Structures are given as C-alpha cells and as structure tokens.
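*Asks:* Pasting a predicted model and its sequence here:
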Amino acid sequence: MFAVTFFDGEGWREGVVEADDDGQMLLREVALPADLPRLDGVIVGGFTDHHVHLELVDVDLLADSVLGRVVDLGGNVEVLAQLAVHNSARTSLNSISPPGSARFGEVLAELRTPLGPTVEFAGAFLTPPGGYPSDRDWAPSGSFREIASTDDAAAAVAEMADAGATRIKVASNSDAGPVFDDDLLRTIIELAAARDLPVVVHAQGPGEAQRAARLGAAALAHAPFSERLSDEEIAVQAASVRWISTLAIHDDPERATAIDNVRRFHAAGGTVLYGTDMGNGPTPVDLHPGEVAALREAGIDGLALVRALAPADPRDPASVLLFLRGDADPLRARRPTPADLKV
C-alpha cells in the first residue's frame, strides 16, 4: 500500500493505492498513516475523447489505450448502441450487492475484462436534405438523417434518444452544402432539450459558430476554425458553449485560426474539452500527442489540460487507473502495476 495524490475529476486529493491478490490496482480515499511510503507520481482515471467516430477505427485497439470514455459524434445509432452495451460492464459498482457477495465478484470480474472505454454517443448526424455529410464516401450507412421538417426532426430526436444517445449531433456546414434555417435549428435544440439531450453542432463556414451559440447549442464539435472570432464573440461563446478541441486535424491556416480562437476562449473562461475527431484520417486510437501539443500551444496545460481530458474518478472500481510520474504529463500516462509499489 502506497500513499498517492489523485485527481477526482475536480481537483487533487490524497488516498492510497494497492494491488489485490490478482494483481489488480485499486485506489481508495482513506486517512493516511504517517509512515506510509508515497508513490512517485499521481493517479488519474481514464481520459475522455469527446469526439470520435468508432465505425471508422479499429475499436479493439481502445482496450489497451489510456482512454476511459469516448463520445461518438456521428454514426449508425444501432451499431453505436451495441458498442455501448458491450462496454456497459464498465459502470459503477455502487448499485451492486456489497463486497463479498457472489454478484459483486461476478461484476468485478466483468470489469476486469478488457472491453475498452465506456461509450457514449449522439447517433446519426442530423442534416438538411443534401447537407453534410450526406455526400461523403466515408459516412457509414445510417450515419445521418436528412431533416426537412419539424416532424422529421421530432422523429429523429426520438429515435436517437430511445436508442440511448446522450446528446444530439447537428451538422451546420455551410462550406459543404445547405444548413438548417434558424427556426428549424432552434426547433431541433428545443426537441432535444425536452429529452434532456444537449446539442453538439458541427459549425463550419462564416458565422456558423456564432449562430449555433445564439440558437442554444450546448457545444461545438470543433473549435471554430473557419474564421477568427472577435473578442466580443469569444466572450459570448465562453459564457454559454463548450468547445471540443479537434485542433490537430487541421493544417494552416485553419489550424492557426483555431488555436488563436481557443487561446482567447480559454482565457475568457470558456470550457475546452479534449477531442480528436478520431477516425478523421490516420488518428491514433488512443491519446493523440498532436492534439495535446496543440492544446498546450493554445495555453491549456497543467491542471487545465487535465480538466480538458476529463478523467474518470479513479475511486470508482470501474475506472481505468492511470499513473503519471513526475510532472504529471498526460502523454506519459500508463496503467500502474504492482511493480510500481515496490520500495
């Protein structure tokens, strides 16, 4: 047993880490004996990638990654629902029978099966007829719904919600085709809110990021890259909308524009979430060093970077534990082993 500093999802706390009889690493928050040796590093839970496309990658690779949660922002809702169920063993044990019971042991064994990170999903892109990504070869069958009316929107939102979606994805890419008018986009946002689902908007093209914020979107799937936002526009965004970074998918000048926007958005108090658009080109099926580097270039480092990565609470037995030595650099994160507990 070693004393250790850990991140609980909000800040740094103190606890102990130990290996059980099977060599599995566990973390507990307890009063620390004065003579307890200290682990040379910190513990966090598995990181979150807030923008992935699981149908476009080899999902088996995720089992050995440092990701504890992934959020799919556009795909076939039936496929994604099955993936989410497959990984649903990685849920909290809080509602399971007390430790020592037969059921507790069965569930704990399931948790130790390398299923991969918890999967959340938006389901299909909602887009106007002919809108992005309906004309893209990479878009899997069933990965978008073309919405022409309020009735279409209501049916699509209900379909995603009933399948287990945790948010709704809207495409608003004026560079690639038609976009919803204000009335229909606002209606989709209201329909989603009635099902307690936030709306994430792919906002691309002049004015689209500002329009999404004005009409009530909860998040942008990409930090704005089509244009440099004014400081006044940044302030409005920071007060109401979260940005998912996806900086590394761009080349200049879009990359430079996105990083400049993120730097000022973060400085204004906006919430930036780590996301890579995994599956968009040859992205790692793991933590993306290029995305981390771009966030640091935008001034997001240290505790702010950890918050952007949204690690799970490592006190939860369902959480992947990650060990970060020295300066707590997420790029050096790995899963701890009993060898780390040897003096």
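*Replies:* Here it is on my side, so go on. Computed from a predicted model, the values in this text were never measured in an experiment.
*Asks:* From here on, just use CA atoms for contacts and neighbour counts.
*Replies:* Noted.
*Asks:* quick one, what contacts Gln210?
*Replies:* 233, 237 (Cα atoms under 8 Å, 6 or more residues apart in numbering).
*Asks:* ok, Leu56 touching Gly279?
*Replies:* Yes. Counting by Cα atoms under 8 Å, Leu56 does reach Gly279; the two are 4.9 Å apart.
*Asks:* residues of the helix or strand encompassing Glu291 that come out buried?
*Replies:* Glu291 belongs to helix 289-297 when assigned by DSSP states H and E. Buried positions in helix 289-297, judged by neighbour count with 16 or more other Cα atoms under 10 Å: 290-296.
*Asks:* want to throw those into CSV with distance to Ala89?
*Replies:* Listed next are the buried residues of helix 289-297 as CSV, based on distance: Cα to Cα, whole Å:
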residue, distance to Ala89
Gly290, 31
Glu291, 29
Val292, 29
Ala293, 33
Ala294, 33
Leu295, 32
Arg296, 34
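*Asks:* Between which two of the residues you listed is the distance greatest?
*Replies:* Gly290 and Arg296 (9.9 Å; Cα to Cα).
*Asks:* residue ranges for the helices of the stretch 101-250 of the chain, please.
*Replies:* Ranges of helices in the stretch 101-250 of the chain, per DSSP state H, counting those that start in this stretch, are 102-111, 150-163, 182-194, 208-214, 231-240.
*Asks:* and those helices, which is most packed in?
*Replies:* helix 208-214 (a mean of 21; mean count of other Cα atoms under 10 Å).
*Asks:* just how off-centre is that one within its chain?
*Replies:* Relative to its parent chain, helix 208-214 has a centroid offset of 21 Å by Cα atoms, centre = their mean, to the nearest Å.
*Asks:* one step back: so which other helices or strands are in contact with the helix holding Glu291?
*Replies:* When contacts are defined as 3 or more Cα pairs under 8 Å, 6 or more residues apart in numbering; DSSP states H and E, helix 289-297 sits against helix 254-267.
*Asks:* so the helix it packs on versus helix 289-297, what angle?
*Replies:* Taking axes from the mean of the first three to the mean of the last three Cα atoms, to 10 degrees, one finds that helix 254-267 is oriented at 50 degrees with respect to helix 289-297.
*Asks:* How about the contacts made by Asp196?
*Replies:* Contacts for Asp196 (Cα under 8 Å, 6+ apart) come out as none.
*Asks:* Name the nearest of the buried residues of helix 289-297 relative to Lys342.
*Replies:* Val292 (31.1 Å).
*Asks:* Can you report how many residues neighbour the residue lying closest to Phe125 once chain neighbours are set aside?
*Replies:* Leaving aside its chain neighbours, Phe125 sits nearest to Phe144 (4.3 Å; criterion: Cα to Cα, 6 or more residues apart in numbering). Neighbourhood size, Phe144 [other Cα atoms under 10 Å]: 26.
*Asks:* Put this next to the first one:
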Amino acid sequence: MRAATFFDGEGWRDGIIDLVDGRMLLREESPARDLPRLDGVIVGGFTDHHVHLQLVDHTLLHGSTLGRVVDLGANPVVVAALSTAMHTVERAAATPGGAKHAPESSVHGAFSTPQRERREVSDRFSTSHAVTVEFAGAFLTPVGGYPSDRDWAPAGSFREIAATAAADSAVAEMADAGASCIKVASNATAGPVFDDDLFRAIVTAATARGLAVIAHAEGTGEAQRVARLGAARLAHAPFTERLDDAEIAAQAASVAWISTLSIHDGDTLATAADNVRRFHASGGAVLYGTDMGNGPTPVGLNPDELAALRDAGITDTALLRALAPQDPRDAASTLLRLPGTDADPTLARPLTSADLKA
C-alpha cells in the first residue's frame, strides 16, 4: 500500500494505491502521515480521440499507454466487434511500437493498410491491458463525397446520403451498432458536401439518439459552417485557412477541436497550429487526437502530436486534460505512473505491483 498523488481529469488529488486480488486499485482517501508515498504520480490510460482501427495493427494498443480510443470512420460491424474484443487483453505481452505506413502528410491522402505495414516492436512495456473503444461507425457523406473515392476506405466504412430519409436510416444504423457519436464528412476540397438542410437533418437525427456529430471540415469556410449547423466537434483542428479572432471566439464557445496536428507539415501545419494556439487561449477545448492510420502514425501515444500541442501552448495540466485520461479511481482503468505532475506524458508507464515494493 502506498500514498499517491493522482489526476482526476481536472486536477491533482491524494489517494491510496493498494494491491487487491492481484489488481492495482486506487481509492480517493487522505493517507495516513506514516504511509510510504509512491514516487511520481498516477494517471489513467490516455485517450486518442481520432483513430482508424481497421488501418493499423490494433493489437499493439494493448501494450501502449492508451486506455481509450475513438474510431472515427470504419465498417460499423467490424469496429463494433473490435470494441467488444478489446475490452479483454488479447496478448500476454503487447508493445506500442510505431506501426509504420507509407508516408502521408495530407489529411485526405491515402491511408495505409495493415497488410502493408512494417511493425517496429518496442520492448518498453511487458504488460498488457484492455482498451476501451468508442466509435462513430461509417462516415456519412454526400453521394460522391469524401472518402467514397479513396482506395484506403475499407468496405462498408462510408454511407452516401442523398436525402433526409437516408440520413435518418444511417444514423439509426450506427446507433444500433453501438456508436457513441456520428462522423460527417464535409470536405469541399475532395468532392461535394451536404447542403445546410441535410447537414442539420443529420444533426437532428443524431441528437434524437443522444449522439454528437463530429465533422471532418475541410475547405474554405467549412469549419465555420459545420459549427454553425450543429457539429459538436471538429475531427481536425482547422487547417485549410487561418480563422480570424472573431471566428476563433465563436468556435471556442460552441465546439471542441481534435488536434491531429502531426499529420500536417509546412504551411498547413503552421496554419493549424496558429489556429489551435489562439483557440486554446480563448478557452476552447482541444482534445488529443492523431488520425491514427493516416500515414506513419504510431499505434500508441504519438510524441510528434504531443510536441505540436506543446508548441501551440498546451502544456502541463492543460496537456493532460487534452489527453483525457481515464479516471484512475475506476477499477477498469489502466493505471499509469508519471515521474511528476509536469512530466512529459511519453514518460508514463504502466503501474505494476513492484512499484508498491520499491
């Protein structure tokens, strides 16, 4: 048993770590003065708010420091089955090494498939854990819209919507499959986008099912438009254009942004990072997300994404909030040990029973 400092999702608290029936458990409780204190601090498993599990070796997540992922575009039947399976540990010892794919810096580029990936295995972790998978199911897109013409899009991973009835049906299908949100493609640089009425109809149908709409907004004015029409989150921090300060303030008051900065480079990265910096300074909610599966992204925590967020002014506790760690008081959470409250999240490692004996 050890006294411990832990992160509850908003700030730091005191608690006690104990080994109960072979499991490391944390409870919020003021420790006795003479109870030895664990070096470092405790957080729950981190969250990647934008992944594509059909495009990576998802088994590597069991050995990573990610405890939860949100899949934003997949065949709903396949990803629902993965969600169920990944609640249990699939391998005795998995690792989070970077599954490498063909280079790709554009958000709307060609994703790589697991069949083409070259796995780089790290021996940093020797423990495996369950992973919580939330998902949107299929992209909802206009007829001929993104990503319907992309080779990387798995069979069944998009639904082409022409009218309100089809929108209602697609939302119901995703909800019945277990979706926690709805993904809408609004990519004006790669094909048609929904008109305002049909986008609103999707939002209405999703809201009736208790589901938020997450929009891939790309093209001039699309980020502002989808926010005005009711999207709750942007799947990518706006990167097509620099938003002015009034637009940033309006966005900060109405939507959250999933970062995905590290998929960009050059001027596009500079634009996205500048938007994120001002959005965060305006009180906007920035969520860590990598678009895992788009190019050479690690299957686990992405140091490049963390570095880009820090460069945009999101550091220390704000960075932990963006990572949305699981509540370590929840017995189902992955428990991670960090060297300190301001430590680089890449230094986190799974807590083990040996930590209580040190």
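*Replies:* Perfect, thanks for sending it. Source: prediction; values computed, not measured.
*Asks:* Now the residue most central in space within structure 2: which helix or strand?
*Replies:* For structure 2, the residue nearest the mean C-alpha position is His49 (1.4 Å; Cα atoms, centre = their mean). Assigned by DSSP H and E, His49 of structure 2 belongs to strand 46-51.
*Asks:* Check which element follows that strand along the chain.
*Replies:* Next in sequence after strand 46-51 of structure 2, counting helices and strands by DSSP H and E, comes strand 66-71.
*Asks:* superposed on structure 1, where does that next one end up, distance-wise?
*Replies:* Strand 66-71 of structure 2, aligned to structure 1 and superposed, deviates on average by 0.4 Å (mean Cα distance after the TM-score superposition for structure 1).
*Asks:* between that strand and strand 46-51, how many degrees?
*Replies:* Going by the same axes, to 10 degrees, strand 66-71 of structure 2 makes 20 degrees with strand 46-51.
*Asks:* Please list the residues outside strand 66-71 of structure 2 that contact it.
*Replies:* So strand 66-71 of structure 2 is in contact with 44-53, 79, 129-137, 300-301, 325-326, 333-334, going by Cα under 8 Å, 6+ apart.
*Asks:* Could you list the buried residues of that strand?
*Replies:* 66-71.
*Asks:* Just send these back as JSON lines, with distance to Asp195 of structure 2 too.
*Replies:* Shown next, in JSON lines, are the buried residues of strand 66-71 of structure 2 (distance: Cα to Cα, whole Å):
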{"residue": "Leu66", "distance to Asp195 of structure 2": "37"}
{"residue": "Gly67", "distance to Asp195 of structure 2": "37"}
{"residue": "Arg68", "distance to Asp195 of structure 2": "33"}
{"residue": "Val69", "distance to Asp195 of structure 2": "30"}
{"residue": "Val70", "distance to Asp195 of structure 2": "27"}
{"residue": "Asp71", "distance to Asp195 of structure 2": "25"}
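*Asks:* Nearest to His216 of structure 2 among the residues you listed?
*Replies:* Nearest to His216 of structure 2 among those, with distances taken as Cα to Cα, is Asp71, at 13.2 Å.
*Asks:* coming back round to it: and which of the buried residues of helix 289-297 of structure 1 is nearest Glu29 of structure 1?
*Replies:* Distances from Glu29 of structure 1 to the buried residues of helix 289-297 of structure 1, taken by Cα to Cα, are shortest for Val292, at 29.1 Å.
*Asks:* and the gap between the closest one and Asp64 of structure 1?
*Replies:* Distance, Val292 of structure 1 to Asp64 of structure 1, by Cα to Cα, to the nearest Å: 19 Å.
*Asks:* Test my guess that Pro192 of structure 2 contacts Pro147.
*Replies:* No. Using Cα under 8 Å, Pro192 of structure 2 is not in contact with Pro147, being 10.7 Å away.
*Asks:* got any residues that touch both of the two?
*Replies:* What both Pro192 of structure 2 and Pro147 touch, as defined by Cα under 8 Å, 6+ apart, is an empty set.
*Asks:* For those two, indicate the residue with more neighbours.
*Replies:* Pro147 (25 against 16).
*Asks:* residue in structure 1 matching that one?
*Replies:* Matched by TM-score structural alignment, Pro147 of structure 2 corresponds to Pro133 in structure 1.
*Asks:* Is that match in contact with Phe144, as I believe?
*Replies:* Yes. With contact defined as Cα under 8 Å, Pro133 of structure 1 counts as touching Phe144 (7.3 Å).
*Asks:* Pick out whichever of the buried residues of helix 289-297 of structure 1 sits closest to Ala153 of structure 1.
*Replies:* For the buried residues of helix 289-297 of structure 1, the nearest to Ala153 of structure 1 is Glu291 (33.5 Å; Cα to Cα).
*Asks:* which residues do Pro133 and Phe144 of structure 1 both contact?
*Replies:* Shared contacts of Pro133 of structure 1 and Phe144, defined by Cα under 8 Å, 6+ apart, are found at 125, 127.
*Asks:* mind checking how far Val43 of structure 2 is from Leu19 of structure 2?
*Replies:* 17 Å.
*Asks:* What of Arg209 of structure 2?
*Replies:* Distance from Arg209 of structure 2 to Leu19 of structure 2, by Cα to Cα: 40 Å.
*Asks:* now swap in Leu301 of structure 2 and tell me
*Replies:* Counting by Cα to Cα - Leu301 of structure 2 and Leu19 of structure 2 are separated by 27 Å.
*Asks:* got it, and Asn275 of structure 2?
*Replies:* 45 Å.
*Asks:* repeat for Ile263 of structure 2
*Replies:* 40 Å.
*Asks:* Then Leu61 of structure 2?
*Replies:* Distance from Leu61 of structure 2 to Leu19 of structure 2, counting by Cα to Cα: 24 Å.
*Asks:* Who has more neighbours out of those two?
*Replies:* Per other Cα under 10 Å, whichever of Leu61 of structure 2 and Leu19 has more neighbours is Leu61, with 28 against 14.
*Asks:* Go ahead and confirm the more buried one touches Gly300.
*Replies:* Yes. With contact defined as Cα under 8 Å, Leu61 of structure 2 counts as touching Gly300 (5.9 Å).
*Asks:* what range in structure 2 does stretch 208-228 of structure 1 sit on?
*Replies:* So stretch 208-228 of structure 1 sits over residues 222-242 in structure 2, by TM-score structural alignment.
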